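Peer 1: Provide a 3D model corresponding to the input given below.
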Amino acid sequence: MPFKINDIVVRKSHGFDILFKVIDVIENRGVKHYLLHGITMRIVADAPEDDLMPASMSRINEYDEPYQKKANYLIKKIAESKDLKRRGMMRSNRSEPYGKPGTVLHIDGDEGYLNICLDAYKKANIEAHGEIVDEEDQPDKVLDLLNKYRPDILVLTGHDGVKNSRNYSDLNNYRNSKYFIDAVKNARKYEPSLDDLVVFAGACQSNYEAIIAAGANYASSPERVLIHCLDPVLVCEKVAYSHINEIVKIEDLIENTITGSPGIGGLQTMGKFRYGAPKAKY
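Peer 2: From the prediction side, this is the model:
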């Protein structure tokens, strides 16, 4: 059956494993293919018409429940950790301390995902600026956006995917990894230090090794798995609320994500949270 833009579908060939939104219809010699974006997973794929089925409403409602439960748990865990740190500072200071977490510039190729992420930053009391930029345009625009916002943490994400699972070393085998790599390289022209500007880059199945080699602190995807749309936010929250004199434990950061070590990895990095005292009276 024909599908329309924004229809929610599943693929028969992959066991109906992921919910996709149709974003484009491509017709070649009378054969229709559809370009697909993951609903909660940061993957882009294409499929012929006969491989797709419309997703039922019950399937749509059930699909994201386990991921959302874990995301809510992790966000709550971060909030509890922040409260414990604040109480620890109060015991060592006569006056109640206050603090400033790191600021975030989140550049995303997907408007829907960006809005979900900005809402999560807001709940975590992190100052975050969001910009919708197609993956292929991120290398050209990242410098101007860094100069505009001057963040502590930069996120470069959107959608990605491996075209052929037999060759993980060829950059041309990835839909958008080369754009994330070039954007990271340009960001490092703005700030070479990995501790002064913390960079997360990548999406589903991205070329993790090449993105890290380009200068990112954190990236996806070590085992070329799918990552959740909130994984970059959870990485940022851990860095933003870790003290500037502390190295963020990479094991703790990975544990703090939905995907875990198959999808997220990186390098030792200093935190971005600054304590202050006393708290203003007025």
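Peer 1: contacts, neighbours, all on C-alpha from now
Peer 2: OK.
Peer 1: what's near enough to touch residue 37?
Peer 2: With contacts taken as C-alpha atoms under 8 Å, 6 or more residues apart in numbering, residue 37 has the following neighbours: 20, 21, 22, 23, 43, 44, 45, 159.
Peer 1: what helix or strand is it on?
Peer 2: Taking DSSP states H and E as the criterion, residue 37 maps to strand 31-38.
Peer 1: that's a strand at residue 23, yeah?
Peer 2: Yes: checked against DSSP: H, G, I helix; E, B strand; the rest coil, residue 23 lies within a strand.
Peer 1: which one is it nearest to, not counting chain neighbours?
Peer 2: Ranked by C-alpha to C-alpha, 6 or more residues apart in numbering and with sequence neighbours excluded, the top spatial neighbour of residue 23 is residue 5, at 5.2 Å.
Peer 1: could you also give me the structure for this next sequence, so I can compare it with the first?
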Amino acid sequence: MQVKIGDVVVRKSYNFDLLFRVIDVISSASGEQIAILHGDEVRLIADADCSDLVLVDETERNSRKQREKERIDQSYHLFRQDYQLLREKQEYYATSSYSHNEEFFHMPGRVLHVDGDPLYLQKCLALYEKIGVPVNGVHLNEKEMPEKITDLLSKYRPDILVVTGHDAYSKHKGNIDDINAYRHSKHFVQTVRNARNKVPHLDQLVIFAGACQSHFESLIRAGANFASSPSRVNIHALDPVYIVAKISFTPFVERINVWEVLRNTLTREKGLGGVETRGVLRTGMPYRKPTTQ
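Peer 2: Down below sits the predicted model:
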């Protein structure tokens, strides 16, 4: 089968489980055509012999995307429920439970989202906007992230940093504990280390790091508050957004139970984990409406 860049395909050897985008086609030493693949909904990078690939027609793509949309909508619905409870609770404490007529304003945590995939970055930015999280998005190749993260932190001064893109574990490169057996985990780890050198405290800069099958333990040891992937499974493209949105909208006086963060994600505890962390939202009053000329 003739495969070209931009095609959407599935792999026969994996029982057609995931949709992939073809981002490159190269020739192996033996002359075989090898496709470099990025997951269409999961943050996985893979390669496959072109003979193992099957093109996905528009009908099948739409069917899969509809099922995926239903999962995303369910997670979004659960997040909105959590957010409403958080807001009511924060307003109750802010007024010492007394009734009054003043209006509040909220200052959710600012996010810097650094992503190795420009298409995933746009999907994430659209969801941040829908939820109401203030965000700056930057697309960088995973290998560039360590050297550029310090300048980006100085420029944007975020409360929350997301470092993500594509990753994969290759068992033929080493055992599961060997970080060199992972496509980009070492780049994510070094990026987290460099960020922590600039902002050491876990509650002054909250960090999410990792992608599909990433080396979870190394990312946490490097200083990430939340990371993927404890069970080395694939994570959804939007999972980082749900994690940092929960942190962004949790008051700074509260600590976040890790399970409360994970339960509304699409991957949950097999793909994501973390350590106890403070929220970053602040509530103020009174709210002053902008004057109109």
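Peer 1: any idea what the TM-score is?
Peer 2: The TM-score (TM-score structural alignment, normalised by the length of the first structure) is 0.96; 282 aligned residues with a C-alpha RMSD of 1.5 Å.
Peer 1: residues near the residue nearest to residue 23 of the first structure, how many?
Peer 2: 13 (other C-alpha atoms under 10 Å).
Peer 1: quick one: what's aligned to it in the second structure?
Peer 2: If you follow residue 5 of the first structure across to the second structure using TM-score structural alignment, you land on residue 5.
Peer 1: what's the answer for residue 156 of the first structure, then?
Peer 2: With TM-score structural alignment as the criterion, the equivalent of residue 156 of the first structure in the second structure is residue 163.
Peer 1: any idea how far residue 118 of the second structure is from that match?
Peer 2: With distances taken as C-alpha to C-alpha, to the nearest Å, residue 163 of the second structure is found 13 Å from residue 118 of the second structure.
Peer 1: these two: which is more packed in?
Peer 2: For residue 163 of the second structure and residue 118, the more surrounded residue by other C-alpha under 10 Å is residue 163, and the numbers stand at 28 against 16.
Peer 1: I'd say that one and residue 206 touch.
Peer 2: No: using C-alpha atoms under 8 Å, residue 163 of the second structure and residue 206 do not qualify as a contacting pair, with a distance of 11.1 Å.
Peer 1: which residues of the stretch 101-250 of the first structure fall in helices?
Peer 2: Assignment of helices within the stretch 101-250 of the first structure using DSSP state H, counting those that start in this stretch yields the ranges 111-123, 138-149, 177-190, 208-214, 231-240, 250-255.
Peer 1: so the shortest one matches what in the second structure?
Peer 2: Counterpart in the second structure of helix 250-255 of the first structure, with TM-score structural alignment as the criterion, is residues 258-263.
Peer 1: distance from the chain centre to the matching stretch, please.
Peer 2: Averaged C-alpha coordinates place stretch 258-263 of the second structure at 14 Å from its chain's average position (C-alpha atoms, centre = their mean, to the nearest Å).
Peer 1: which residues are contacting it?
Peer 2: Taking contacts as C-alpha under 8 Å, 6+ apart, the residues outside stretch 258-263 of the second structure that touch it are 242, 243, 246, 247, 268, 269, 272, 273, 274, 275, 276, 277.
Peer 1: with stretch 82-96 of the second structure instead?
Peer 2: Identification of contacts with stretch 82-96 of the second structure by C-alpha under 8 Å, 6+ apart yields 98, 104, 246, 249, 250, 251, 283.
Peer 1: before we move on, what about stretch 18-36 of the second structure?
Peer 2: The list of residues contacting stretch 18-36 of the second structure from outside it, by C-alpha under 8 Å, 6+ apart, reads 3-11, 37-41, 45-50.
Peer 1: what distance separates it from the centre of its chain?
Peer 2: The offset between the C-alpha centroid of stretch 18-36 of the second structure and the centroid of the whole chain comes to 26 Å, using C-alpha atoms, centre = their mean.
Peer 1: ditto for stretch 101-111 of the first structure
Peer 2: Offset of stretch 101-111 of the first structure from its chain centre (C-alpha atoms, centre = their mean): 9 Å.
Peer 1: picking that back up, find the nearest non-adjacent residue to the match of residue 156 of the first structure, please.
Peer 2: Ranked by C-alpha to C-alpha, 6+ apart and with sequence neighbours excluded, the top spatial neighbour of residue 163 of the second structure is residue 209, at 4.6 Å.
Peer 1: just give me the match in the first structure for that neighbour.
Peer 2: Applying TM-score structural alignment, one finds that residue 209 of the second structure aligns to residue 201 in the first structure.
Peer 1: measure its match to residue 259 of the first structure for me?
Peer 2: For residue 201 of the first structure, the distance to residue 259 of the first structure - C-alpha to C-alpha - is 15 Å.
Peer 1: appreciated, that's everything.
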